[in-house]
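# Below is the sequence, then the predicted model.
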Amino acid sequence: MEILLLLVVLVVVLFAVKDIRRNLITRPVFGFFKRVLPPMSATEREAMEAGDVWWDAELFSGRPDWQKFLAMTPPQLNQREQDFVDNQLAKLLDMLDDFRIVQQDRDLPKAVWDYLRKERFFAMIISRDYGGLDFSPAANSYIVSRIASRSISAAVSVMVPNSLGPGELLSHYGTSEQKDYWLPRLAEGKDIPCFALTGPEAGSDAGAIPDEGIICKGEHDGKEVVGIRLNWDKRYITLAPVATVLGLAFKLYDPDGLLGDKKALGITCALIPTDHSGVKHGDRHFPLNQAFMNGTTSGEDVFIPLEWIIGGIDYAGKGWRMLVECLSAGRGISLPALATATGHVTQRMTGAYSYVRQQFGLPIGKFEGVQASMGQIGGLNYTLESMRRLTITALCQGKSPSVVTAMTKYHMTEMGRQVMDHAMDVHAGKGIQLGPKNYLGHGYMATPVSITVEGANILTRNLMIFGQGATRCHPYVLKEMDAASNSNVDEGLAQFDQLLLKHMGFALSNWGATIGHALTSSCFAEKPVSGETVRYYQHLTRFSRALAYTADVAMLTLGGDLKRKEMLSARLGDVLSHLYMGSAVLKRFEDEGRQAADLAFVHFALQRHLHEIAKAFSGFFDNLPNRVMATLLRLSVFPLGNRFKAPADDLAQQISESMMEPGVTRDRHTFLCFWKDDENDPTGHMEKAFLAMKALEPVYKRLQKAQKNGDIAADIYGDELAAAALEAELIDADTAEQLKDCERWRMGAIAVDSFAPGTLEKQKFYSTSKRKTSSAKS
């Protein structure tokens, strides 16, 4: 007993007496921390410090405040935005013929371009003071999603000017003169913008752009002025072929010291009219059979005045910070909007097609193999829409959470790919034959575009989500890094000492809570609600604690190597991401009034997210180089084993049945899917066929039974089926006419396009003699 008491006293003295603690604990840890601190370039630090932390920090802390989270008001359109949706957007959607746009014209019709300019679709983010629409992120997301459900090419054309680019950069950083000149022109559509960052040698490593500007004297408007001599070669630039003003990112140098002593100023952004002398643009890329304008731009010895730097001379060299600060909002709206549109379209159309398409006398949606894919579509789409809403909530609050938008971009585009793959599996031949009747083909081909842009998904998952999240979201690590890098060692040590004490308490608390929740199956975690979803909150809290604890151990044992262990850090990023997605689903369920009809979707989504979290933890423990620490971590997180399983089959079956049932639930889950009330429209025709068949569902069941009993032939359809049923007195004359109409709808819905010999051969995009490749000096 005396020995135990003595140990307690020693521990208290060790930590309570400042001088003893600093010399025996803090100073050695401080030295170790400085050694293992991962090296961070200037561009990495700027990216790390850009944007905000939000709900991601709560999840990473191990102590998510569910009451505060659920109290957040979901985003709503204001009356002006709703009027635009009901009128201008509705008219635009009616104007779009995606088959003609992609396969025939490979461009938006002139009438559409003119309408987009006239109604200021390119100016949703520009202030009304300059003639823009000044719409909220909620309206921006909704509008882009609805357009994408009709035409990806049109949606991309609209979303790019409203994402990272001249409009946003000018709004945040432009001088008064730049704003007064350019923003009204952009708002009115007099000028079409593009922004050029990516080049042959700079993709994911945007900081490595070779394009450069040299500060020198030159002639502009007949006068000798100090300006910039530019050389650049960019590719993959959306809207470049039609842009009239070019936003350009380049590295700026001042070898003659015309602006000061600093020779290398850093990445800078400038705005250049595309008709300026030396600017070359117009060549198009052909991104996976999509018709949106995407191409190259280059310039050789192009001289511009310093006033063309966005923000003026004071922002020379500050371009990278400008870009990363603005990227978060666009990354949280544009590509997630496309992915969500894919989810809504595939759920609505696959549900209809699975009922309309029959095999062996039954709708194919009644077969379990098809239901497995349908369950994935419905379950993933519920998460997609939930995640879209939650991320938009942050943006509408004025937040710009860089980690959240990285998670959103990566996981939503990946889920968009998955739902499209499942939809193609169900549609089979209907999905692969391109033509006016195909509503999936162009979306399927466009899916990899979202995967690769605004931070390729491999980069986003392996480097950004946890790489930024571990530092930005952790309550102490970024502050400790600042203390360790303090040039005043004594001051840094004092700062580090206070942080270390708190950090140790934080880590011990999370370790104890992780084990406690694991041993009690989370039963004592917070219960912010009651009912069928309560256990999900508790399990998410458990894994939030486990993530905080595991991340601390990973950073302690791996140090700077964690940055290079991309497969390991990606798994911890997956944990954070699925915590975010799971919470998004729960919030949507509460915001929509806890709809009982949604429970199968909610259970499917949460069981999937918990299973993926557990799988990511297991993968991390399996591959952690320090096997002793891996074992200790596994015993802390899963002392009773990993019991989190993938969603059960019955949930997929419940979802598939819901997808084949018209009504309020189907409409709520697929409201972003535009379908035209026109039998010549592919989505409209499918919708009409589906509703007609549901109306005659009792009749079809009666006929199927008669065919099985041999009362009528089993291999007939259309008018022949109606005539046989009438002759067998299974239906009356009026019902026979309804059946004929319904059969015509059904056969039209499952039909695919075919083309007369020579028709397709005449649609040549370019001659072989004019083919070009995009490379340096192309």
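Sure, I can see it. Everything numeric here is computed off the predicted structure, so don't read it as measured data.
# From here on, just use CA atoms for contacts and neighbour counts.
Will do.
# Just give me the residue right at the centre of this protein.
The C-alpha lying nearest the average C-alpha coordinate of the chain belongs to residue 409 (C-alpha atoms, centre = their mean; 2.5 Å).
# quick one: contacts for it?
331, 332, 335, 336 (C-alpha atoms under 8 Å, 6 or more residues apart in numbering).
# same thing but 6 Å
If you count contacts by C-alpha atoms under 6 Å, 6 or more residues apart in numbering, residue 409 has them with residue 336.
# list the buried ones in the helix or strand containing residue 551?
Element membership for residue 551 (DSSP states H and E) is helix 534-558. When neighbours are counted by 16 or more other C-alpha atoms under 10 Å, the buried residues of helix 534-558 are found to be 534-555, 557-558.
# Distance check, the residue nearest to the centre of the chain against residue 391.
Relative to residue 391, residue 409 is positioned 10 Å away (criterion: C-alpha to C-alpha, to the nearest Å).
# Next, work out how far apart residue 330 and residue 108 are.
For residue 330, the distance to residue 108 equals 23 Å [C-alpha to C-alpha].
# what about the two, which has more around it?
Just comparing residue 330 and residue 108: by other C-alpha atoms under 10 Å the higher neighbour count belongs to residue 330, 25 against 22.
# What separation do you get for the more buried one and residue 690?
Separation of residue 330 from residue 690 (C-alpha to C-alpha): 37 Å.
# Included below, for side-by-side comparison, is a second structure:
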Amino acid sequence: MTTTEDLKQTTPPPLNAHDFLNIDASLSDEERLIRDTVRGFVRRDLLHRLPDAYDNAYLPDDFPRAAGELGLLGMHLQGYGCPGTSAVAYGLACLELEAGDSGLRSFVSVQGSLAMFAIWRYGSEEQKQTWLPAMAEGKAIGCFGLTEPDAGSDPSGMRTTARFEDGQWVLNGSKMWITNGSKAHVAVVWAKTPDGIRGFVVPRHTPGFSTRDIKHKMSLRASTTSELVFEDCRLPTSAALPQATTLRAPLSCLTEARYGIIWGAVGAARACYEAALDYSTTRTQFGRPIAGFQLTQRKLVEMLTEVNTSLMLALHLGRLKDAGQLHPQQVSFGKLHNVQSALDVARSARTILAANGITLEYPVMRHMANLESVLTYEGTGEIHTLIVGHAITGVAAFH
């Protein structure tokens, strides 16, 4: 016989307009603690400053150290001062950072999943000891030099070269669209050598290495984006990453960064949905809140569906990554879906906010503009489509 106590135990929790599918229940206590800690940090210390940072095109100066103190830099790496958290915990941190602004998540992603990961995975013990502890604390900032003015989707077409001369490596060339470029204390740079593509650790003040910031951006404004220039930049033999000797090395770093984007896009989408939901319940037209109109409810439900679906996808891929079962092609699937979904949510949210949606008083237009960059960096939507297409057909549409 079913008792009252049995009924209490099987009664589902109340529906939540923000977590409609109760995905929170799938997280561990530690994962929820990390998520809530990062969420509190963003909302308490950063959210009120982000409109001005975006408007005036700067990353808050104190953010790198604060992120380091919180353990967000290289948080999924083991040793060398890195916390060694799970992939899911790292993803949740990316989600909460990008719910603030893509610039925050981009900084953490480039620092931890590109620059630090490259040194951690492919560097010498000396390189690891020299850079990783300081980078984990936010005392040293890194950047990742792969993309060039004429080599984006096809990094094998890079023109930056490294030749070995008189016992030194000599770099010549340039890199473009480099997050953290002019702020970086160290750059991980990829160049063609006679024996293939190699990676190099280039300290900021190395003669022949200079940077130029990219101005007049309309997207990712709360983030530093630069050009890296190498003019007979001479490096000791110890600057080469000993384990990085082919293009597979930088591509594996990109896979790490793309994984964080899968989660970050959910954060941007959630912020837009929540702004639209809140606005719709307080904005009155024709004598009642616009949330009471059928077309508005349809938009809100479609946004909710996208946010919750994208979060489930991110969590599933995170569990696969923690189990060592995640394929790069599945990461492409996740980035392709979640970024496009986030853009759809942002655009729909903007229509609910109407004219208010284009101001920095609300986060929607800021996220929408940022997502246009997220859509194309770390692999365009077209490239990820072809990666997944190759995986399911066995036929490569590009080489």
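Structure's in. What do you need? These numbers were taken from a predicted model, which means no experiment stands behind them.
# unless I'm mixing things up, residue 746 of structure 1 is touching residue 688, no?
No: in terms of C-alpha atoms under 6 Å, residue 746 of structure 1 does not count as a neighbour of residue 688; the distance is 8.9 Å.
# Neighbour count: those two, which is higher?
Each of residue 746 of structure 1 and residue 688 has its neighbours counted (other C-alpha under 10 Å); residue 746 has more, 25 against 20.
# secondary structure element for that one?
Residue 746 of structure 1 belongs to helix 733-750, assigned by DSSP H and E.
# how far does that helix sit from the chain's center?
Relative to its chain's centre, helix 733-750 of structure 1 lies at 41 Å (C-alpha atoms, centre = their mean, to the nearest Å).
# Need the residues that contact that helix.
Helix 733-750 of structure 1 has contacts (C-alpha under 6 Å, 6+ apart) with 686, 689, 692, 718, 719, 722.
# go again using 7 Å as the cut-off
Contact with helix 733-750 of structure 1 is made by 356, 357, 430, 685, 686, 689, 692, 693, 718, 719, 722, 726, as judged by C-alpha atoms under 7 Å, 6 or more residues apart in numbering.
# Out of those residues, give me the two with the largest separation.
430 and 726 (31.2 Å; C-alpha to C-alpha).
# Of those two, which one has the most company?
For residue 430 of structure 1 and residue 726, the more surrounded residue by other C-alpha under 10 Å is residue 430, and the numbers stand at 21 against 17.
# any idea what that one aligns with in structure 2?
In structure 2, the residue matched to residue 430 of structure 1 (TM-score structural alignment) is residue 356.
# so the nearest residue to that match once chain neighbours are set aside is in which element?
Leaving out its chain neighbours, the residue that sits closest to residue 356 of structure 2 by C-alpha to C-alpha, 6 or more residues apart in numbering is residue 362, at 7.2 Å. If you go by DSSP H and E, residue 362 of structure 2 is not part of any helix or strand.
# what's the neighbour count on residue 362 of structure 2?
Around residue 362 of structure 2 there are 19 other residues, counting by other C-alpha under 10 Å.
# matching residues in structure 2 for the helix holding residue 746 of structure 1?
Taking TM-score structural alignment as the measure, structure 2 aligns no residues with helix 733-750 of structure 1.
# what's the mean distance for whichever helix or strand the residue nearest to the centre of structure 1 is part of versus structure 2?
Secondary structure from DSSP H and E places residue 409 of structure 1 in helix 402-427. Relative to structure 2, and after both are superposed, helix 402-427 of structure 1 has an average distance of 0.8 Å to its aligned residues, where the measure is mean C-alpha distance after the TM-score superposition for structure 1.
# List the buried residues of the helix or strand just after that helix.
Toward the C-terminal end, the helix or strand that comes next after helix 402-427 of structure 1 (DSSP H and E) is helix 429-432. Neighbour-count burial for helix 429-432 of structure 1, with 16+ other C-alpha under 10 Å as criterion, is recorded at 430, 431, 432.
# From residue 356 of structure 2, how far out is the aligned partner of residue 205 of structure 1 in structure 2?
In structure 2, the residue equivalent to residue 205 of structure 1 is residue 154, according to TM-score structural alignment. As for residue 154 of structure 2, its distance to residue 356 of structure 2 is 40 Å (criterion: C-alpha to C-alpha).
# Kindly report the same for residue 218 of structure 2.
If you go by C-alpha to C-alpha, the gap between residue 218 of structure 2 and residue 356 of structure 2 works out to 18 Å.
# on that earlier part again, where do the contact lists of residue 409 and residue 391 of structure 1 overlap?
Taking C-alpha under 7 Å, 6+ apart as the contact criterion, the common neighbours of residue 409 of structure 1 and residue 391 are residue 332.
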